[in-house]
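The sequence and its predicted three-dimensional model are supplied below.
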Amino acid sequence: MDKLDQYLEAATRSNTRQSYQSAIRHFEVEWGGFLPATADSVARYLAHHAETLSVNTLRHRLAALAQWHIEQGFPDPTKTPVVRKVLRGIQALHPAQEKRAKPLQLNQLEQVTNWLDTAIVKARDEGKRSAELRHRRDKALLLLGFWRGFRGDELTRLRIEHVQAVAGEGMTCYFPQTKGDRTYQGTTFKAPALSRLCPVEAYLEWICASQLENGPVFRGIDRWGHVSDEALCIDSLIPVLRKMLKNSGIPSSELYSGHSLRRGFASWATSNGWDMKTLMEYVGWRNVQSAMRYVDAADPFANYRLQTLQVQNEELQK
């Protein structure tokens, strides 16, 4: 790979690049489509999967196909009237309510953390280093993910050299690029030191126990207690979280996902009087629509305040 290819590849986030490659493979290999594609073939592809894939998934497939054609210098067939009309028809005939992860409540966070603390002590007393490391990692991942409202991909991309943590004071987490950061300015997030359920203490204990000095913060651990050099795969976060919840006695653990931490924090913040602007700035949401997807109905006036803020923003932009 020459420098030009390296810069072109760096312009697209790795998880986006991988998901687009998967979408192209699905169109070309699994469905049997040909590239470059015609508008008719793309429309037939949508129709074929209308009953099995969500509208959001179909939109993602179209975005991947559009990027492939543009990068290869071909006309983009996804923007043609027939493709757009078919997609509108699918939306009309197959409406589906957006599935949202169940938010993790503060009392549940405490229940899981207490279970992890007990499991850490037990594993240490029994000399089971692999189990002890896994529980310490999971505790740090859980508490940092909740109190910072991080998405799953942010937790997997967090690196030790980009974290500064001081016991009893707080920590900062820097990301060279975040979602929506098209200019690669980088973003720094701060996390508080708390008297209980502290993300800073959990992070420092995990780093100390694992003896890690640089690289990804959250990694895989084998049965012998060897910590991987690679970051946890984004697809492994949901099983890790659900296993924690199930082992700690949280019912219906299958209803939770990586978004449960962010939704849980947003619900906690709004129910404790955070105004919408503060919440959006803290989490890193750039628009009100993003915030509305995460604020839980535990605060019956939260959506009203968000909608009011949205109207105010639209008036200012006129």
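Right, received. Where do you want to start? Because the structure is a prediction, the values reported are computed rather than measured.

CA atoms for contacts and neighbours, from now on please.
OK.

Report the contact partners of Y45.
By C-alpha atoms under 8 Å, 6 or more residues apart in numbering, Y45 lies in contact with F27, W31, G33.

Tell me where the chain has helices.
Chain-ordered helices for the chain, with DSSP state H as the definition, fall at 3-10, 14-25, 39-48, 55-72, 81-93, 106-125, 129-148, 152-157, 199-210, 237-247, 259-271, 276-283, 288-292, 302-317.

Give the buried residues for the last one.
Of the residues in helix 302-317, A302, N303, L306, L309 count as buried by neighbour count, 16 or more other C-alpha atoms under 10 Å.

Pick the one among those residues closest to P95.
Nearest to P95 among these, counting by C-alpha to C-alpha, is N303 at 22.4 Å.

try this one side by side with the last:
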Amino acid sequence: MTTTDTQIAVPDTVRGELRRGVRSVLVDPVALRLVRERFDSEQAGALGRYLAASQSPNTVRAYRSDWVAWSAWCAAEGRQSLPADPLDVAVYVAAAADARKTGGEWAFGAATLERKCAAIAAVHAANGLPSPTRSDVVRLTLRGIRRTRRTQPKRKRPVLLHTLEQLLAELPAPGWPTEPARRRDLLILLVGFAGALRRSEIAGLRITDVSVHLDHHTGEPMLLIQLPATKTDPSGSTGQRVALPRGGRPPTCPVCAFTDWIRLREAYAEHGRGGLPGWLDATPVGTDLHRCHGFTGTTLTDPDLPLFPAVSRHGGLGSTAMSGRAVAELVKRYAARAGLDPTLFSGHSLRSGFATQAALGGASDREIMRQGRWSNPRTVHGYIRTANPLDDNAVTKLGL
């Protein structure tokens, strides 16, 4: 690996081996072939399916890419990728640390290099082999990289309340054929911001995960979102829930946005894409009054129906859910339309924007952690310092 070229040529033998077995790079393809020889295709397929689902898609995607790069380097250098020599791993990590992009900046950050080591360790563990990354030579190499770099992590800009209003101002115009995209995108931005949701959590929601309940303190409707799985709870065993109250203004009310979107989905299911323009003309939506009070539920009860499907430019609704990457691209797209630099924003901007805006509004650590489902107070403190570095700071008591 050179310091100027970060494009790694993957030999055909490596590509061929990686195509075998299940989608997960952590599952031993040789062992899985033995399963196919001992059991019928249906049983072996069920095993492979559940083994592939044991890791999150993002983890599998990242680890697979890292393993391809490591295998390609080993093939080019005449080294053995599995089991790996710890010294080979250390040399590989050091070479990757020195690699630079065309513009001169580092090709890989310290966190990415640690993930590369984690991928190598995970594949060794899946094959019953000791991890080469636990050796002193690898650990000290990573420590030296961290001490040498001393760079601050590049965080995306949070979507604060005024930024959110800028994004909402760029929603498509009401009417056909942009109305489905307008209603869906409005709900994504409001739910992602007020619910402090990760982009993967937004993409993974199903219609049956969201319901309208009554806030017994105010007598107003509220949204209750049952998260099927999260980054910190991939199996959904803890049953994490997010509550969103009725907004003070109809245009930014999450419950009204959910009501409008569900009613459009019901009309689409009943009349199809061809009948939707006529339905929209017969049921115009005003923005000066709340529409959520009369919502009593939905007729859409399919547990596999995604809440946020893909929407075509012709107004058609897809059968598959948006991806987490599509959610991030949505935020970037509306930032660009608002005249903001889209490279400064990501899908995480909605979640970080909630924490920062809540800290600006005087919310306590406990309140922010509860809604955002953070377990580490240090994470929340980072958002608070971003919001107001002088808040709760002894320097204001010095009397200078």
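Noted; the coordinates are in hand. Note that the structure is a prediction, hence the values are computed from the model and not measured.

can I get the buried residues of helix 302-317 of structure 1 in TSV with distance to K3 of structure 1?
Converted to TSV, the buried residues of helix 302-317 of structure 1 look like this (distance: C-alpha to C-alpha, whole Å):
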residue	distance to K3 of structure 1
A302	49
N303	48
L306	45
L309	45
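
And H124 of structure 2? What does it align with in structure 1?
Applying TM-score structural alignment, one finds that H124 of structure 2 aligns to H69 in structure 1.

Could you count how many residues lie near the residue lying closest to that match once chain neighbours are set aside?
Distance criterion C-alpha to C-alpha, 6 or more residues apart in numbering; nearest residue to H69 of structure 1, sequence neighbours excluded, is D76 at 5.6 Å. Neighbour count of D76 of structure 1, defined by other C-alpha atoms under 10 Å: 19.

Over to the one 3 residues further on?
Counted with other C-alpha under 10 Å, the neighbours of K79 of structure 1 add up to 13.

what's the counterpart of it in structure 2?
Under the alignment (TM-score structural alignment), K79 of structure 1 maps onto R134 of structure 2.

next one: Q91 of structure 1
When structure 2 is aligned by TM-score structural alignment, the residue opposite Q91 of structure 1 is R146.

give the contact list for the nearest residue in space to its match that is not next to it in sequence.
The shortest distance from R146 of structure 2 to any non-neighbouring residue, by C-alpha to C-alpha, 6+ apart, is to A110 (6.1 Å). For A110 of structure 2, the contacting residues are A97, L142, I145, R146, R149, by C-alpha under 8 Å, 6+ apart.

Tell me the one among those residues nearest to A119 of structure 2.
Distances from A119 of structure 2 to the contacts of A110 of structure 2, taken as C-alpha to C-alpha, are shortest for L142 (14.5 Å).

Distance check, the nearest residue to the closest one once chain neighbours are set aside against E170 of structure 2.
The spatial neighbour of L142 of structure 2 that comes closest, neighbours along the chain excluded (C-alpha to C-alpha, 6+ apart), is E114 at 7.2 Å. Applying C-alpha to C-alpha, to the nearest Å, the value for E114 of structure 2 to E170 of structure 2 is 39 Å.

Now check R262 of structure 1 against structure 2: what is it aligned to?
Aligning on TM-score structural alignment places R262 of structure 1 opposite R351 in structure 2.

show me what contacts its match?
Contact analysis of R351 of structure 2 by C-alpha under 8 Å, 6+ apart lists P158, G192, F193, G195, A196, L197, R198, G372.

run the last query once more with 6 Å
By C-alpha atoms under 6 Å, 6 or more residues apart in numbering, the residues touching R351 of structure 2 are F193, A196, L197.

Quick check: closest non-adjacent residue to it.
A196 is the one closest to R351 of structure 2 (C-alpha to C-alpha, 6+ apart), at 4.1 Å.

could you check the distance from the closest residue to R385 of structure 2 other than its chain neighbours over to G278 of structure 2?
The shortest distance from R385 of structure 2 to any non-neighbouring residue, by C-alpha to C-alpha, 6+ apart, is to D391 (7.6 Å). Counting by C-alpha to C-alpha, the separation of D391 of structure 2 from G278 of structure 2 is 54 Å.

and what of V68 of structure 2?
Counting by C-alpha to C-alpha, the gap from V68 of structure 2 to G278 of structure 2 is 52 Å.

Among the two, which residue is more densely surrounded?
Taking neighbours as other C-alpha under 10 Å, V68 of structure 2 and G278 compare with V68 leading, 19 against 11.

can you tell me how far the more buried one sits from S81 of structure 2?
10 Å.

Map R223 of structure 1 onto structure 2.
Applying TM-score structural alignment, one finds that R223 of structure 1 aligns to R313 in structure 2.

Map Y203 of structure 1 across to structure 2 for me.
Y203 of structure 1 maps onto F258 in structure 2, by TM-score structural alignment.

ok, how many other residues are close to that match?
Using other C-alpha under 10 Å, F258 of structure 2 has 26 neighbouring residues.

what's the nearest residue to it if we skip its chain neighbours?
L187 (6.2 Å).

Quick one: map the one you found onto structure 1.
Superposed on structure 1 with TM-score structural alignment, L187 of structure 2 falls opposite A140.

same thing with S323 of structure 2?
Aligned by TM-score structural alignment, S323 of structure 2 pairs with C233 of structure 1.
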